[in-house]
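Engineer: would you be able to build a 3D model of this:
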Amino acid sequence: MTRLTRADLDALPAYVPGRNVADLARELGIAEAVKLASNEVPFGPLPGVAEAIAEAVTQSHRYPDMGVLALRAKLAERLGVDPGRIVTGGGSVALAEHLAKATCLPGDEILYSWRSFEAYPIIATGVGASSIRVPNTPEHGHDLRAMADAVTDRTRLAIVCNPNNPTGTSVRRDELDRFLDAVPDDTLVVLDEAYREFVTDDEVPDGLATYGDRPNVVILRTLSKAWGLAGLRVGYLVAQPAVAAAIRKVLTPFSTSMVAQAAALAALDAEPEVVRRCAVVIAERDRVTAELRKLGADVPTSQANFVWLPLADRSAAFAAACEKRGVIVRPFQGDGVRVTIGTPEENDTFLEAAGEAL
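Structural biologist: Predicted structure coming up:
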């Protein structure tokens, strides 16, 4: 039979989403399962978002503003940058794909820590680039010294996920300074800050404020997490104007939908509520971490809205045990389990399941 797709994709693992809550509840015969697998916030849409969506839907027979001018202007004002430096897209993961398209040709290299965000190897393979994976430190974080040593003249993108997904660990200013100074000017460094709003460590730098003036640095962020728009897919990046213009050339036309633009504009008006919700998540993150450590789990300190249990080959068994108690978590086979921070009640349910599983 004639092959119609690329042979190298056979070895590429598919992206794994969190399991469906309704399916598990039905299997267990319970009213509702708890989903702590996808790093969502549990509080529902921000004030004003549902109303903005309802109004935008009345114009859904029209194409959205392809330039996303209103949203880019609002983000620019909030961030203190020129709108020409901002690119929006279908979540930060879609923008990472566009970054790869704008920088890599087959045979080029994309460098990242591992384990990190599971979409990175998919993105690299999608553009025919080689994945250069640098193992995490024993503390489950980026080894930036080893990453700098791994840069070659073929490295087009170097991605630093800060805080890191799925381990929650973070890179501090001094080590990131040294890394950026070591990377050549023709390698684009992507600071993936999808969880920036949950950072409380003052030594973890705001990438835009600290490094946004560097020509070869791109800041990648999302409104899916703290801003509660995971189901609408809105992300943005900030780059130097020439880099941003090149990325816009490879964007899927109209990829930020009319509804997503309206929802994002409304969400940005609700920043005080975002701050309040993040404070709740942070307090729960610290409580869950402390309780898991009492159970003997070697949980690293997280700066995101999830925690990491480095359970190695016990990961699948732990996740299965939690599911039997109606709690969906995210196992990474052979490495560990990521658990999203939910409401206090959801976290209590998880901790009871974890107590049994551990």
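
Engineer: only C-alpha atoms for contact and neighbour calcs from this point on.
Structural biologist: Fine.

Engineer: dump the residue contacts of the closest residue to residue 265 other than its chain neighbours.
Structural biologist: Closest residue to residue 265 apart from its sequence neighbours, by CA to CA, 6 or more residues apart in numbering: residue 71 at 6.0 Å. Listed by CA atoms under 8 Å, 6 or more residues apart in numbering, the contact partners of residue 71 are 261, 264, 265.

Engineer: can you pull out the strands in the chain?
Structural biologist: For the chain, applying DSSP state E gives strands covering 34-35, 86-89, 109-114, 130-135, 155-161, 188-192, 217-222, 235-238, 306-309, 327-328, 330-332, 336-340.

Engineer: how about CSV for those strands, with mean neighbour count and distance to residue 283 added?
Structural biologist: As requested, the strands of the chain are exported to CSV (neighbours: other CA atoms under 10 Å; distance: least, CA to CA, whole Å):
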stretch, mean neighbour count, distance to residue 283
strand 34-35, 25, 19
strand 86-89, 26, 31
strand 109-114, 25, 28
strand 130-135, 19, 30
strand 155-161, 23, 22
strand 188-192, 23, 23
strand 217-222, 25, 22
strand 235-238, 26, 26
strand 306-309, 26, 12
strand 327-328, 26, 20
strand 330-332, 23, 21
strand 336-340, 25, 13
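
Engineer: one more sequence to fold, the one below, so I can look at both together:
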Amino acid sequence: MTPTTTTAVNSAATTGADGTSGTGLDVHAHSASFFDVSRRFGRQRPVVDFCIPTNSYFPTPEVFERLRADLPTLLKYYPDDSSGTSRELARLLGLNPQTVAMANGSTELITWIDHLLVEESLAVPVPTFGRWTDQPLETGKRVDMFPLREETGFTLDVDAYVAFVRERGSRVAVVCQPNNPDGGYVHRERIVRMLDEFADLDLVVVDESFLDFVDAEPECSVVREAALRPNVIVLRSLGKNFGLHGVRFGYMVANPALTERVSRALPKWNLNSLAEAVVGLLSDHLGEYRASLRRTAADRDDMVQRLQQVPGLTVFPTTANFVLVKVPPGCDGRALRDHLVQQHGVYVRDCGNKLGLTSDFLRLVVRPAQDVDRLLDGLRDHLGARSATTA
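Structural biologist: Predicted coordinates:
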């Protein structure tokens, strides 16, 4: 495996003089604001979001109604500090409160993990969530990138990754489980074996931000392993799982010494009142939440099957609530993205600014069948017109 090391980020996206793409979407951002996209392209009909990986079935209308009723109080008064909300979350999860720390989204935790615990080098498979490469690069660390191969469906070979880390001498190793943007999942037993192999590293991070959507085996998480090991952190994202990205709340699980070190660096009131309220509601709505995961899994299987019927489209295996696809040869992924949002009101994520991918790859969030109908209409419209032009 050819090692890749870099200290700079190159954007694969094409921008205009104002830093925007042909549709006016800000390609420098993680993804354009859905509010902004709706304002620009939703005049004829509502835009369907296949870009932001939300949960289509949670929160339920009842949860939103409870939050709406409490909104004046939530906005008027200070929230509890994050330690109180962390204790409540730990109680719900059945974890020792000393092993849990909450933050303003998993990105805040990634930032502090980099500042506090990454001294010189970090290894990470690519493509993956961009903050795992961008954050350490921004602070001058060496980032050793282990390339995941398209021809193997971007599957992570754990043994090859361990050998890569040893060859490069990386002191921190990261794995996203499942991986973003392809949804690839490594069975828990292999992840635990990797943790054993990396027992001498400064740190190992398993980013489980989308793991609740995985139903590949009865027990998928390694949070209980993290609580007992001296050099392991697991990240989870409540915002992604619960379909509340705007609330911004994630948490980490680690042994008490690591958790305390990160917690001391976090701002005192880094969680807002909505995050505190949602954690307080969880115990009353866990049944609905679990049902939402089952419905999402059924939608995923149906959506993958339907996408596989689109001529020329490559659909990669996934266990998450999103699907990675590659457009047919000769098709411009950016042009397809623009056509979908402009002509069909379908907002998708092209992967041109993800290291290890190009704009020929699109990440499509799992959505209910009626929304997939509109996506497929747009795909067939553009791909059929392109085929007719080149015939």
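
Engineer: what TM-score do we get after superposing?
Structural biologist: Superposed pair, TM-score by TM-score structural alignment, normalised by the length of the first structure: 0.87. Supporting alignment: 348 aligned residues with a CA RMSD of 2.7 Å.

Engineer: quick one: map residue 200 of the second structure onto the first structure.
Structural biologist: For residue 200 of the second structure, the aligned residue in the first structure is residue 185 (criterion: TM-score structural alignment).

Engineer: distance check, that match against residue 212 of the first structure.
Structural biologist: Going from residue 185 of the first structure to residue 212 of the first structure by CA to CA, to the nearest Å gives 14 Å.

Engineer: ok, residue 224 of the first structure next?
Structural biologist: According to CA to CA, residue 224 of the first structure and residue 212 of the first structure sit 22 Å apart.

Engineer: same check, this time on residue 121 of the first structure
Structural biologist: Going from residue 121 of the first structure to residue 212 of the first structure by CA to CA gives 26 Å.

Engineer: higher neighbour count, those two?
Structural biologist: residue 121 (21 against 18; other CA atoms under 10 Å).

Engineer: can you find the partner of that one in the second structure?
Structural biologist: Aligned counterpart of residue 121 of the first structure in the second structure: residue 133 (TM-score structural alignment).

Engineer: now do the helices in the stretch 251-391 of the second structure.
Structural biologist: 256-265, 273-307, 333-343, 369-390 (DSSP state H, counting those that start in this stretch).

Engineer: summarise which helices and strands the second one is packed against.
Structural biologist: Contacts of helix 273-307 of the second structure with other secondary structure elements, assessed using 3 or more CA pairs under 8 Å, 6 or more residues apart in numbering; DSSP states H and E, are made with helix 61-76, helix 82-93, helix 369-390.

Engineer: and those, which is most packed in?
Structural biologist: Sort these by mean neighbour count, taking mean count of other CA atoms under 10 Å, and helix 82-93 sits at the top with a mean of 18.

Engineer: hang on, the earlier thing: among the contacts of residue 71 of the first structure, which one lies nearest to residue 346 of the first structure?
Structural biologist: Residue 346 of the first structure has its nearest neighbour among the contacts of residue 71 of the first structure in residue 264, at 27.0 Å by CA to CA.

Engineer: find the nearest non-adjacent residue to the aligned partner of that closest one in the second structure, please.
Structural biologist: Residue 264 of the first structure maps onto residue 279 in the second structure when the alignment is built from TM-score structural alignment. Leaving aside its sequence neighbours, residue 279 of the second structure sits nearest to residue 89 (CA to CA, 6+ apart; 6.4 Å).

Engineer: kindly report the same for residue 314 of the second structure.
Structural biologist: Leaving out its chain neighbours, the residue that sits closest to residue 314 of the second structure by CA to CA, 6+ apart is residue 326, at 5.0 Å.

Engineer: can you find the partner of that neighbour in the first structure?
Structural biologist: In the first structure, the residue paired with residue 326 of the second structure is residue 310, using TM-score structural alignment.

Engineer: so that match touches residue 298, yeah?
Structural biologist: Yes - in this structure residue 310 of the first structure lies within contact range of residue 298 using CA atoms under 8 Å: 6.8 Å.

Engineer: who's more crowded, those two?
Structural biologist: More neighbours surround residue 310 than the other of residue 310 of the first structure and residue 298, with 22 against 15 (other CA under 10 Å).

Engineer: got the contact list for that one?
Structural biologist: Residue 310 of the first structure touches 297, 298, 299, 335, 336, 337, counting by CA under 8 Å, 6+ apart.

Engineer: kindly recompute the last result at 7 Å.
Structural biologist: Contacts for residue 310 of the first structure were tallied using CA atoms under 7 Å, 6 or more residues apart in numbering; they are 298, 299, 335, 336, 337.

Engineer: count the neighbours of the third one for me.
Structural biologist: This points to residue 335 of the first structure. Look at residue 335 of the first structure: counted by other CA under 10 Å, it has 17 neighbours.

Engineer: residue 37 of the first structure versus residue 266 of the first structure, what's the distance?
Structural biologist: Distance check for residue 266 of the first structure against residue 37 of the first structure: by CA to CA, it reads 27 Å.

Engineer: can you check residue 26 of the first structure too?
Structural biologist: On the measure of CA to CA, residue 26 of the first structure and residue 37 of the first structure end up 18 Å apart.

Engineer: if I read this right, residue 97 of the second structure contacts residue 90, doesn't it?
Structural biologist: Yes - with contact defined as CA atoms under 7 Å, residue 97 of the second structure reaches residue 90; the gap is 5.2 Å.

Engineer: which residue packs closest to residue 12 of the first structure, ignoring adjacent ones?
Structural biologist: residue 122 (6.9 Å).

Engineer: how about residue 362 of the second structure?
Structural biologist: Nearest residue to residue 362 of the second structure, sequence neighbours excluded (CA to CA, 6+ apart): residue 350, at 4.4 Å.

Engineer: which residue lines up with the one you found in the first structure?
Structural biologist: Correspondence of residue 350 of the second structure to the first structure, assessed by TM-score structural alignment: residue 331.

Engineer: cool, residue 172 of the second structure as well?
Structural biologist: Under the alignment (TM-score structural alignment), residue 172 of the second structure pairs with residue 157 in the first structure.

Engineer: before we move on, what about residue 217 of the second structure?
Structural biologist: In the first structure, residue 217 of the second structure lines up with residue 202, judged by TM-score structural alignment.

Engineer: look up how far residue 260 of the first structure lies from residue 57 of the first structure.
Structural biologist: Here residue 57 of the first structure is placed at a distance of 10 Å from residue 260 of the first structure (CA to CA).
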